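Peer 1: quick one, structure for this:
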Amino acid sequence: MSDARPGRPRAFDADAALEKAMLVFWAQGYEGASLTDLTEAMGISRKSLYAAYGNKEDLFRKALRAYTDGPGAYVVQALRAPTAHAVAAAFLAGSVRANTLPGYPAGCLGVQGALAAGEHGQVAHDTLAAWRAGGQEYLRERFQRAVDEGDLPAGADPDLIARYVMTVANGIAVQAAGGACGADLQRVADAALRHWPPA
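Peer 2: Down below sits the predicted model:
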């Protein structure tokens, strides 16, 4: 019979602590979020942070995944809309909602997280650039399907349309971080789609 004892259970809720870390990164950016800020918000020691999540870069990646599955889930949900126009409308409306959620930092973790990142924030900068590019690629693939199915005109450029929608969404994030309200930002989203290419 083995005398090995099971490891001590964690004395904290790992998912709840990760949510708190996500909020710190969202509000302060990668470089602005110190380990002290993170451990105080999460209610754990540095030793527990390293044991449960790895280093700061690992924690940031996990926080970004929590954001993607939580406030950022509108991206994947929008892709299920029946038409390209509906996809773009749902994507931008989701961006407005996610960037102006009551009780959460204004703006987007994926945009704010690496703004003005210096040398120590390069990993976060690169991680977020890849994250944003992935979202744009999802849109491009969906708009390519719309062209193939005749929902968008044959001459439409799926890459350009995806880049346009993503650029508007990123602008919405920056405006939200600057204090713009959801109603005003939704008006911007609506205006961006007024000249959608007809099928």
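Peer 1: please count neighbours and contacts with C-alpha atoms only from this point.
Peer 2: Will do.
Peer 1: report the contact partners of the closest residue to residue 33 other than its chain neighbours.
Peer 2: Sequence neighbours aside, residue 25 is the residue nearest to residue 33 in space, at 5.8 Å (criterion: CA to CA, 6 or more residues apart in numbering). Residue 25 is in contact with 32-33, 60, 63, 109, 113, counting by CA atoms under 8 Å, 6 or more residues apart in numbering.
Peer 1: and those residues, which two are furthest apart?
Peer 2: Spatial extent of the contacts of residue 25 (CA to CA) is set by the pair 32 and 63 at 14.9 Å.
Peer 1: who has more neighbours out of those two?
Peer 2: For residue 32 and residue 63, the more surrounded residue by other CA atoms under 10 Å is residue 63, and the numbers stand at 25 against 17.
Peer 1: wait, doesn't the more buried one sit right on residue 24?
Peer 2: No. At 9.5 Å, residue 63 does not count as touching residue 24 under the criterion of CA atoms under 8 Å.
Peer 1: so what would you say the end-to-end distance of stretch 109-126 is?
Peer 2: Start and end residues of stretch 109-126 are separated by 14 Å (CA to CA, to the nearest Å).
Peer 1: may I see the buried residues of the lengthiest helix in the chain?
Peer 2: If you go by DSSP state H, the chain has its longest helix at helix 122-148. Neighbour-count burial for helix 122-148, counted by 16 or more other CA atoms under 10 Å, picks out 123-125, 127-128, 131, 136-137, 139-140, 142-147.
Peer 1: now stretch 95-111
Peer 2: Those would be 95-100, 105-111, for stretch 95-111 by 16+ other CA under 10 Å.
Peer 1: may I see these arranged in CSV, with secondary structure as well?
Peer 2: CSV is the format used below for the buried residues of stretch 95-111 (DSSP: H, G, I helix; E, B strand; the rest coil):
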residue, secondary structure
95, helix
96, helix
97, helix
98, helix
99, helix
100, coil
105, coil
106, coil
107, coil
108, coil
109, helix
110, helix
111, helix
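Peer 1: of those residues, closest to residue 15?
Peer 2: residue 109 (17.7 Å).
Peer 1: and this one, please, so the two structures can be compared:
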Amino acid sequence: MPGGRPRAFDPDAALDRALEVFWRQGYEGTSLSDLTTAMGINRPSLYGTFGNKEELFAKVLERYVGGPGAFAAEALEAPTVREVAERLVRGAVELTSGPGTPGGCLNVKSVHACGPDSAPARQAAIDCRKAGETALRRRLEQAPDLPPGQDPATLARLLHTITDGIAVQAAGGRPHDELSEIAELALRALLPPDGSAS
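Peer 2: All right, here's what the predicted structure looks like:
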């Protein structure tokens, strides 16, 4: 029989609970006690399974991108530029202000609310966001229906700026219906229905 005691907890479930805590409170606003309480484990178990707080946060970011934030990668599979933009912007509204979700975006909170002592966590969030923007830019570069006059890199940055703005507003308590209205107005201004560039 292999040595060692079996884990008395489900690492995947514990990671999901850590994600929710970080999402609600941000990286700096989350203490190790907050994490161990939410995850239902002690500190040695946390360190032994996930590493330190910074390493745990990196795992949480990965889970966030592949879980609640998966709509962003899925949006890139849409057949048209307009649909890519719509899925990204509307998805941001649902992610940041939908029922049962913490207000705002884990990535945006971590970029804007980390001090010098938390620079590695902040950088991890920045790198995660850059990867998403790069993937979007590459998708737009390959789009035959990109509106005339639109630069793929600039459009990718603009869409990320819009979704970030939605996340900031959601974290500040702006309700879902108002964010939905803002999202639709932004989409109409950015990519008018007749296909002409604004």
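Peer 1: ok, back up a step: let me have the contacts of residue 25 of the first structure in TSV, adding secondary structure and distance to residue 182 of the first structure as columns.
Peer 2: As requested, these are arranged in TSV below (DSSP: H, G, I helix; E, B strand; the rest coil; distance: CA to CA, whole Å):
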residue	secondary structure	distance to residue 182 of the first structure
32	helix	26
33	coil	26
60	helix	27
63	helix	24
109	helix	17
113	coil	21
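Peer 1: and after the longest helix of the first structure, which helix or strand comes next?
Peer 2: Using DSSP states H and E, the helix or strand that follows helix 122-148 of the first structure towards the C-terminus is helix 158-177.
Peer 1: corresponding residues in the second structure for that following helix?
Peer 2: Aligned by TM-score structural alignment, helix 158-177 of the first structure falls on residues 152-171 of the second structure.
Peer 1: mean shift of that stretch relative to the first structure?
Peer 2: Here the mean offset of stretch 152-171 of the second structure against the first structure after fitting is 0.5 Å, by mean CA distance after the TM-score superposition for the first structure.
Peer 1: list the buried ones in that stretch?
Peer 2: 152, 155-157, 159-160, 162-171.
Peer 1: what's the spacing between residue 182 of the second structure and residue 93 of the second structure?
Peer 2: Note on residue 182 of the second structure: its distance to residue 93 of the second structure, by CA to CA, is 9 Å.
Peer 1: and if you look at residue 7 of the second structure?
Peer 2: 38 Å.
Peer 1: just give me the match in the second structure for residue 194 of the first structure.
Peer 2: That one, residue 194 of the first structure, aligns with residue 188 by TM-score structural alignment.
Peer 1: run a quick neighbour tally on the aligned residue in the first structure for residue 62 of the second structure.
Peer 2: Matched by TM-score structural alignment, residue 62 of the second structure corresponds to residue 65 in the first structure. Close neighbours of residue 65 of the first structure, defined as other CA under 10 Å, add up to 14.
Peer 1: Provide the secondary structure category for residue 65 of the first structure.
Peer 2: helix.
Peer 1: for the counterpart of residue 89 of the second structure in the first structure, what are its contacts?
Peer 2: Aligned by TM-score structural alignment, residue 89 of the second structure pairs with residue 92 of the first structure. The neighbourhood of residue 92 of the first structure, defined by CA under 8 Å, 6+ apart, consists of 165, 168-169, 186, 189.
Peer 1: shared with the second structure, which of those?
Peer 2: Among these, the contacts conserved in the second structure (both residues aligned by TM-score structural alignment, their matches' CA atoms under 8 Å) are 165, 168-169, 189.
Peer 1: ok, so of the residues you listed, who is nearest residue 181 of the first structure?
Peer 2: Distances from residue 181 of the first structure to those, taken by CA to CA, are shortest for residue 189, at 12.6 Å.
Peer 1: gap between that closest one and residue 172 of the first structure?
Peer 2: 8 Å.
Peer 1: give me the common contacts of those two.
Peer 2: If you check residue 189 of the first structure and residue 172 against CA under 8 Å, 6+ apart, no residue is contacted by both.
Peer 1: excluding chain neighbours, give the residue nearest to residue 18 of the first structure in space.
Peer 2: residue 63 (6.2 Å).
Peer 1: now do residue 17 of the first structure
Peer 2: residue 42 (4.7 Å).
Peer 1: what residue in the second structure is paired with the one you found?
Peer 2: So, by TM-score structural alignment, residue 42 of the first structure is matched to residue 39.
Peer 1: for its match, what are its contacts?
Peer 2: 13-15, 17-18.
Peer 1: any of the residues you listed buried? List them.
Peer 2: For the contacts of residue 39 of the second structure, buried by 16+ other CA under 10 Å: 14-15, 17-18.
Peer 1: looking at these, which is nearest residue 50 of the second structure?
Peer 2: Nearest member of those to residue 50 of the second structure, counting by CA to CA, is residue 15, at 8.7 Å.
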